[in-house]
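# I'd like to go over a predicted model; first the sequence, then the structure.
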Amino acid sequence: MTETIAYFTEDDSVAAVTTRVGDGTDPRLARVMNALVAHLHAFIKDVELTQAEWALAIEFLTNTGQMCDGNRQEFILLSDVLGVSMLVDAINNRRPDRATENTVLGPFHVDGVPEYPMGANISKDGIGESCLFEGRVVDLSGAPIPGARVDVWSDNADGFYDVQQPDVQPPHNNRGVFVTGTDGRYWFEGIKPVSYPIPDDGPVGQMLGHLGRHPFRPAHMHFIVSAPGHETVITHTFVRGDDYLRSDAVFGVKKTLIADYAATPDGPTIWKSTFDFVMTPEATQ
C-alpha cells in the first residue's frame, strides 16, 4: 500500500480514503468501494450536508435496520422506492428488443408451490373477479418452448398476498406452477389482481410521505418463466388502465409488460388476459 495523502482535507477527501485500500484487496471490491466513496463524497459536497442532516440520515438508517426481521426487509423496500432495485435488475438483464423484459421479483415469492395441471384454478378461496390467464412461451424466432416452467402468484381481492394473511387466506392462495407442453401454451384461472400499497408503516413509508409520494403498486400478476437452455424471466404483467401505472412506488412498470384484460361476458371467467413470453438463449461462457 502506498499512502500518498497524509491528512484528510475537504478538497482531497476522496483520495484520503481511497489510498488506504490495501494492495491485496480484491480488485472488484476495490473498484466498487472507491467508486462508492467518490460518489458519496461528491454528493455531500454538492448539497453541503449539515451535521443535523447527517445525524438524521444515521437515525433513518438505524430505524430502517431495526424494522427488518425474518418477514420484512426494510432495506430492500428502500432500494425499491429509490429505483435502485430496478436499475440493478435492468443492468443485469439486458435482452434483445423482442424478448420479454424483467422486473423486480418482489418480497412475496414462495418456493415449493404445487405444480398443477394446465387450466387449473389457483384461487383457493374463490374471492375476486375470475380471470383466465393464457399465452405461449416461445423463443426469439417464435418457436414454442416445451417444458417451460411457469411459476405464478398474485395478491387477493383485498390487495394482500397469502403470506401476509396466514390466518385469513388458505396456503398457496393465488399461486401455482404450470409446465408447458409441445405447443408452448400455458393457461390457468385466477383472479384479476388489484393495486395495493407497499408497507408504509416504517421509515421508508415516512420518507415517501415527506416526499409527497404515494405507496401504491399498480395491479399485476407475477411470473417466473424458466426453461432449459434459456435465461429465466422474472417479471409481472400489469393491468392496462390501472391508476398507478405511471407512478408505481417501486418503478417496476415497463410498457411492454402492460397487458390487456378483456371482459368475457359469455366465458367461464369474468376476464381474460393473453400474454406471450419470449425467452432468450442462455449465455454461454
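Yes, it's here.
# only C-alpha atoms for contact and neighbour calcs from this point on.
Fine.
# quick check: buried residues in the host helix or strand of Arg28?
Using DSSP states H and E, Arg28 falls within helix 27-47. Within helix 27-47, the residues that count as buried by 16 or more other Cα atoms under 10 Å are Ala30, Asn34, Val37.
# who does it touch, helix- and strand-wise?
Packing partners of helix 27-47 (3 or more Cα pairs under 8 Å, 6 or more residues apart in numbering; DSSP states H and E): helix 13-18.
# show me what the helix it packs on is packed up against.
Secondary elements touching helix 13-18 (3+ Cα pairs under 8 Å, 6+ apart): helix 27-47.
# how about residues contacting the helix it packs on?
Ser13, Val14, Val17, Thr18, Val21 (Cα atoms under 8 Å, 6 or more residues apart in numbering).
# okay, one more to line up with it:
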Amino acid sequence: MNTAIMIIVVLVGIGAFFGVVLALADKKFAMEVNPLIQEVEEVLPKGQCGACGFAGCAKYAEAVVEQEDVPPDLCVPGKAAVAAKVAELTGKKAGASVPRYAHLKCRGTRTAAVMAARYEGVPDCAAAKLVQGGPKGCKYGCIGFGNCVRACPFGALSMGEDGLPVVDKSICTGCGKCVSTCPQALLVLQTFDAPVQVECSSHDKGPAARKLCKNACIGCGLCMRSCTHGAIRLDRFVAVVDTEKCRDCEEPVCLAKCPTKAISQMIGVRAAEKTA
C-alpha cells in the first residue's frame, strides 16, 4: 500500500516538475506576433480555399504583412472590398480585380447522356473515373457524384435534380477550389461579361458524341463560321469560345446555328455581378 502511494507521489512530482519546466520554456522562447497579422486575418473571408497561393488565410495574412512583394489583392473570394481593406491595413496598393464564377462545361444530364455501366462503388467522381472512365458513355462528361459540391468552402454549389452540379453565381467567389477538384476538368472560372459559352467538353467525333449525349457539341463548325468576331474555334471536335474576342451580340448567330444547342447564352450573369 505504501509502495503504491509512493509511486503516485513520485509520478505527480515528476509531472509537476516537467509542467513548470515547460511553462518557463514557453515564456522564455515565446515569439511576439505582429498584431497587424491578426487584424488582416480578421478581414479575410476564412474560406481557407488557397486561391491566394498560401496555405490558408492565416498564412496569407502573415505573408502580406511581413513580405513586401506580396500584394494585398490575392484574396479571390474577398474581391475588391477585402483587397481594399488589406491594402489600407498594410499600406500597400491593391490592383483591379475581375470577378469570376465557376461554370460547368457539360450538359450531360440524366436524360441527355447515355449510361454505359452501373457504378456501385464509393460515391466519388475520382474513384468512379478509375473504373473504365466512369459510368457514362461519354468519358468527358460530368460523373455527377458531387466532389465539387463538397469542395466548395462557401456553399455555392449544389447537385441539381438532373444529376449535374448547379453554381449559385451570387454566392460563388471564384476561388477555384471546385475547378481543381473536378477530375474531368469540366469547371472553369468564367468572367461575368462573357456573353456565350459552349457547354460541352467532349472530344469525340460528331456522330459518336451525339450518340452518347444528345446535348453534345458535334464539331460541325457552324458556330465558328457564323461568328463575325472570330471568337469561336474548333479544338479536337469541340467548339471553344475566346472570351476576349466574344462580343455581346443582341441576337447571337452562333446560338441559332448550333444544331444541338450546345452553346448557351449566359442569361442573368450581369444581374449576378451586381449582387456579388
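It's in. All values reported here derive from a predicted model rather than from experimental measurement.
# TM-score them against each other, please.
After superposition, the two chains reach a TM-score of 0.24 (TM-score structural alignment, normalised by the length of the second structure), with 120 aligned residues with a Cα RMSD of 6.5 Å.
# redo the contacts of helix 27-47 of the first structure as CSV? Include distance to Val81 of the first structure and neighbour count.
Output for those, formatted as CSV (distance: Cα to Cα, whole Å; neighbours: other Cα atoms under 10 Å):
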residue, distance to Val81 of the first structure, neighbour count
Ser13, 30, 16
Val14, 28, 21
Val17, 30, 17
Thr18, 30, 19
Val21, 32, 16
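# now, which of the buried residues of helix 27-47 of the first structure sits nearest Val137 of the first structure?
The closest of those to Val137 of the first structure turns out to be Ala30 (Cα to Cα; 41.5 Å).
# quick check: that closest one vs Pro203 of the first structure, distance?
31 Å (Cα to Cα, to the nearest Å).
# ok, Val152 of the first structure next?
Applying Cα to Cα to Val152 of the first structure and Pro203 of the first structure gives a distance of 30 Å.
# same deal with Tyr186 of the first structure?
From Tyr186 of the first structure to Pro203 of the first structure the distance is 41 Å (Cα to Cα).
# Val14 of the first structure too?
From Val14 of the first structure to Pro203 of the first structure the distance is 30 Å (Cα to Cα).
# ok, Ala57 of the first structure next?
Ala57 of the first structure is 11 Å from Pro203 of the first structure, by Cα to Cα.
# who's more crowded, these two?
Neighbour comparison, Ala57 of the first structure and Pro203: the larger count goes to Pro203, with 22 against 12 (by other Cα atoms under 10 Å).
# and the closest residue in space to the more buried one that isn't next to it in sequence, how many residues sit next to it?
Distance criterion Cα to Cα, 6 or more residues apart in numbering; nearest residue to Pro203 of the first structure, sequence neighbours excluded, is Thr64 at 6.0 Å. By the measure other Cα under 10 Å, the count of residues near Thr64 of the first structure is 19.
# what about Thr64 of the first structure, is that helix, strand or coil?
Following DSSP: H, G, I helix; E, B strand; the rest coil, Thr64 of the first structure is assigned to helix.
# now do Gln197 of the second structure
Gln197 of the second structure ends up strand, using three-state DSSP.
# so it touches Val269, yeah?
No. Applying Cα atoms under 8 Å, one finds Gln197 of the second structure not in contact with Val269, separated by 11.9 Å.
# Val167 of the second structure against Cys178, yeah?
No. Val167 of the second structure lies out of contact with Cys178 (Cα under 8 Å); the separation is 10.4 Å.
# now the common contact residues for these two.
In contact with both Val167 of the second structure and Cys178: Ala102, using Cα under 8 Å, 6+ apart.
# before we move on, which element is Ser273 of the first structure in?
Here Ser273 of the first structure sits within strand 271-274, counting by DSSP H and E.
# report all helices and strands that that strand contacts.
By 3+ Cα pairs under 8 Å, 6+ apart, strand 271-274 of the first structure packs against strand 130-138, strand 262-263.
# possible to save the contacts of helix 27-47 of the first structure as CSV with distance to Thr237 of the first structure?
CSV is the format used below for these (distance: Cα to Cα, whole Å):
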residue, distance to Thr237 of the first structure
Ser13, 46
Val14, 44
Val17, 45
Thr18, 44
Val21, 45
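# please identify which pair of the residues you listed lies farthest apart.
Taking Cα to Cα as the measure, the contacts of helix 27-47 of the first structure span a maximum distance of 13.9 Å, between Ser13 and Val21.
# ok so Ala126 of the second structure is a helix residue?
Yes. Ala126 of the second structure sits within a helix when classified using three-state DSSP.
# okay, now it: neighbour count?
That count, for Ala126 of the second structure with other Cα under 10 Å as the rule, works out to 18.
# tell me how far it lies from Cys148 of the second structure.
Ala126 of the second structure is 11 Å from Cys148 of the second structure, by Cα to Cα.
# now swap in Ser264 of the second structure and tell me
As judged by Cα to Cα, Ser264 of the second structure and Cys148 of the second structure stand 22 Å apart.
# give me the more crowded residue out of the two.
A side-by-side neighbour count of Ser264 of the second structure and Cys148, using other Cα under 10 Å, places Cys148 first with 24 against 15.
# now the more buried one, nearest residue through space, not along the chain?
Cys178 (4.5 Å).
# look up which helix or strand that neighbour falls in, please.
Counting by DSSP H and E, Cys178 of the second structure is found in helix 177-181.
# which elements pack onto that helix?
Packed next to helix 177-181 of the second structure, using 3+ Cα pairs under 8 Å, 6+ apart, are helix 147-151, strand 187-191.
# let me know the next secondary structure element after the first one.
This points to helix 147-151 of the second structure. In N-to-C order, the element after helix 147-151 of the second structure by DSSP H and E is strand 157-159.
# tell me the buried residues in that next one?
Leu157, Ser158.
# and that strand, what does it pack against?
For strand 157-159 of the second structure, the packing partners by 3+ Cα pairs under 8 Å, 6+ apart are helix 147-151, strand 165-167.
# can I get the ones you listed in a markdown table including distance to Ser158 of the second structure?
A markdown table is the format used below for those (distance: least, Cα to Cα, whole Å):
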| stretch | distance to Ser158 of the second structure |
| --- | --- |
| helix 147-151 | 6 |
| strand 165-167 | 5 |
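# just checking, Val40 of the second structure touches Glu88?
No. Using Cα under 8 Å, Val40 of the second structure is not in contact with Glu88; the gap is 9.8 Å.
# thank you kindly, that will do.
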